[in-house]
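Enquirer: After the sequence you'll find the predicted model.
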Amino acid sequence: MQTTIASANPIHSARDRILDAAMELFATRGFQAVGLRDLASYLGLHAGSLYHHIDNKQALLFELIEFGLLDLLQETKRRMKNARSPCERLNLFIQAFVKFNFNEKHKLTLITSEFANLNKEQQTRIIQLKNRYSSLLSTVIAYERDEKETFNGDNCPLTNTAVIILFGQSQWYNPETTELQLTATLTNIFTCMIGNYSSN
């Protein structure tokens, strides 16, 4: 198995293979449980050779979480770009997350479970990205409520609650739930939340 991993897809660079393997191991075994020797062994490499491609294990985790959030942010913005109504923006926002939830499970696991293993500077950067992501939803909520002034992602209680539901559901939802079912469920929840919040 090690030989297969190390030699698979020669177009895929050595660093890319390290990133892919680290993401899988950190997500399935936990960051603290995986050492660089484990990662090197999984790839069929000597542990020392990893330092030609990475600074350290924590920097590797930060890079994976940062890339994961950037992927989610960019894909969400791309999907919402041509929306013609607040309702469509909300639907596309949810669809983008659900697609990420199903296609990028390891990235989502790292984002939701391994934040505490980053240093303060790294955490600050991740919080900035999370706020940028939350702000996309805050804008949708502001349009739904017909408000001229939008909230920032970090000071809108409704946005914070909605984002917690999005990321939290990945910890408990039924594995047999389909993409369409999860999209419909989240859309109904968000629509009711915004409607009730707007009426208060």
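Expert: Nice, I can see it. Numbering: from 1, shown residues only.

Enquirer: can we go C-alpha only for contacts and neighbour counts from here?
Expert: Will do.

Enquirer: Show me which positions of stretch 75-89 end up buried.
Expert: The neighbour-count check on stretch 75-89 (16 or more other C-alpha atoms under 10 Å) flags 75, 76, 77, 80, 86, 87, 89 as buried.

Enquirer: With secondary structure and distance to residue 147 as extra columns, can I get those residues in TSV?
Expert: What follows is the buried residues of stretch 75-89, written out as TSV (DSSP: H, G, I helix; E, B strand; the rest coil; distance: C-alpha to C-alpha, whole Å):
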residue	secondary structure	distance to residue 147
75	helix	26
76	helix	22
77	helix	21
80	helix	19
86	helix	12
87	helix	15
89	helix	16
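
Enquirer: Nearest to residue 64, out of those residues: which one, please.
Expert: residue 75 (16.4 Å; C-alpha to C-alpha).

Enquirer: I'd say that closest one and residue 96 touch.
Expert: Yes. With contact defined as C-alpha atoms under 8 Å, residue 75 reaches residue 96; the gap is 6.7 Å.

Enquirer: need the helices for the protein, in chain order.
Expert: Using DSSP state H, the helices found in the chain span residues 2-7, 14-29, 36-43, 57-80, 86-103, 105-113, 120-144, 157-169, 179-199.

Enquirer: Turn those helices into a markdown table, including distance to residue 50.
Expert: Output for the helices of the chain, formatted as a markdown table (distance: least, C-alpha to C-alpha, whole Å):
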| stretch | distance to residue 50 |
| --- | --- |
| helix 2-7 | 13 |
| helix 14-29 | 8 |
| helix 36-43 | 7 |
| helix 57-80 | 10 |
| helix 86-103 | 27 |
| helix 105-113 | 21 |
| helix 120-144 | 21 |
| helix 157-169 | 31 |
| helix 179-199 | 37 |
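
Enquirer: Next one for the comparison:
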Amino acid sequence: MAGTDGRIRDPERKERILVEAAQLIARRGYLGVNLADIGSAAGIVGSGVYRHFDNKGAILVALFDRVVDRLIVDAEDSLRASDSPETTLAALVRGQVRFTISERALCQVYLQESRNLPDQDSRRLRWKMRHYVDLWQEALVSVREDLSPAQVQVLVHAAISTIHSALRYRNHLDEPDLAAFLEQVTCGMLGIEPLPSDTSTPADGPHEDTIAG
């Protein structure tokens, strides 16, 4: 597909660039990776990256957008599919847990590299992420009427941070056991029961090998 600037763009190649960039940046840090590294990992010359992205910063922004957009879509799907506030909140927990585990490198980039975003994109992404957190807070308010607004805010951020803690160290649990344990712990913090183990959520599916939104 040709862009408005005349460059020929291959969607599959663009996806490879993003996948490999996430892996490299998660391992080395944003400042430790250059476009030649990303191109080589994606099987193209470094200059070929410019067919899809103007610079390394644009790749980082695209990775952040993938994280936030995917979380918001999954959360909104959970809201539509759930039949009670409790199942909505439990589905939000499951979606965040499974996304974090299946997209480990992508989520590590999101947690570690916000300081390297351009200012304008950083503000825009913070606004989008606030919408996602608001969905959690609205669900929790419906379940926990005993909590003040300030307590709701603290508890939601603590719950999401608990899930993200799995990215900060290597544990000895396999992925299914880790997911189940994180769900149990996080739902316990929120004062709800986790979804049954055989209940799917919008975040379930073949996300292991792709970061496509």
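Expert: Here it is on my side, so go on. Predicted, not measured: the structure shown is a model, and the values here were computed from it.

Enquirer: Which one of the helices of structure 1 lies nearest to residue 151 of structure 1?
Expert: helix 120-144 (5.7 Å).

Enquirer: Show me what the closest one is packed against.
Expert: Contact partners of helix 120-144 of structure 1 among helices and strands, from 3 or more C-alpha pairs under 8 Å, 6 or more residues apart in numbering; DSSP states H and E: helix 57-80, helix 86-103, helix 157-169.

Enquirer: quick one, which of the ones you listed is nearest to residue 111 of structure 1?
Expert: helix 57-80 (5.5 Å).

Enquirer: Comparing that closest one with structure 2, how large is the average distance?
Expert: Once fitted to structure 2, helix 57-80 of structure 1 is off its aligned match by 1.2 Å on average (mean C-alpha distance after the TM-score superposition for structure 1).

Enquirer: can you list contacts of that helix?
Expert: 19, 22-23, 31, 35-36, 54, 89, 92-93, 96-97, 100, 107-108, 110-111, 117-118, 122, 126, 129-130, 132-133, 136 (C-alpha atoms under 8 Å, 6 or more residues apart in numbering).

Enquirer: Tell me the buried residues within those residues.
Expert: So, by 16+ other C-alpha under 10 Å, the buried ones in these are 19, 22-23, 31, 36, 89, 92-93, 96-97, 100, 107-108, 110-111, 118, 122, 126, 129-130, 132-133, 136.

Enquirer: So what's the residue count around residue 89 of structure 2?
Expert: Using other C-alpha atoms under 10 Å, residue 89 of structure 2 has 29 neighbouring residues.

Enquirer: Same question for residue 65 of structure 1.
Expert: Residue 65 of structure 1 sits with 25 neighbouring residues when counted by other C-alpha under 10 Å.

Enquirer: That one and residue 72 of structure 1, how far apart?
Expert: Distance of residue 65 of structure 1 to residue 72 of structure 1, computed by C-alpha to C-alpha, to the nearest Å: 11 Å.

Enquirer: go on, residue 168 of structure 1?
Expert: For residue 168 of structure 1, the distance to residue 72 of structure 1 equals 16 Å [C-alpha to C-alpha].

Enquirer: Report the contact partners of residue 25 of structure 2.
Expert: 32, 33, 109.

Enquirer: which of those residues lies closest to residue 154 of structure 2?
Expert: Nearest to residue 154 of structure 2 among the contacts of residue 25 of structure 2 is residue 109, at 23.6 Å by C-alpha to C-alpha.

Enquirer: I'd guessed that closest one sits against residue 22; true?
Expert: Yes. With contact defined as C-alpha under 8 Å, residue 109 of structure 2 and residue 22 form a contacting pair (6.6 Å).

Enquirer: mean deviation of stretch 120-132 of structure 1 from structure 2?
Expert: On superposition with structure 2, the average gap between stretch 120-132 of structure 1 and its aligned counterparts reaches 1.0 Å (mean C-alpha distance after the TM-score superposition for structure 1).

Enquirer: So which bit of structure 2 is that stretch matched to?
Expert: Against structure 2, the aligned range for stretch 120-132 of structure 1 is residues 119-131 (TM-score structural alignment).

Enquirer: okay if I get the helices and strands packed on helix 120-144 of structure 1 as a markdown table plus distance to residue 15 of structure 1?
Expert: What follows is those, written out as a markdown table (distance: least, C-alpha to C-alpha, whole Å):
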| stretch | distance to residue 15 of structure 1 |
| --- | --- |
| helix 57-80 | 11 |
| helix 86-103 | 22 |
| helix 157-169 | 28 |
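
Enquirer: Ok, which of those helices comes nearest residue 46 of structure 1?
Expert: It's helix 57-80; of those, that one is closest to residue 46 of structure 1 (C-alpha to C-alpha) at 15.0 Å.

Enquirer: centre of the chain versus that closest one, how much separation?
Expert: Relative to its chain's centre, helix 57-80 of structure 1 lies at 6 Å (C-alpha atoms, centre = their mean, to the nearest Å).

Enquirer: tell me which residues in it are buried?
Expert: The neighbour-count check on helix 57-80 of structure 1 (16+ other C-alpha under 10 Å) flags 57-58, 60-62, 64-66, 68-70, 72-73, 75-77, 80 as buried.

Enquirer: and residue 37 of structure 2, what does it touch?
Expert: Here residue 37 of structure 2 is in contact with residue 46 (C-alpha under 8 Å, 6+ apart).

Enquirer: redo that, cut-off 10 Å
Expert: Residue 37 of structure 2 makes contact with 20, 21, 24, 43, 44, 45, 46 under the criterion C-alpha atoms under 10 Å, 6 or more residues apart in numbering.

Enquirer: No further questions, thank you.
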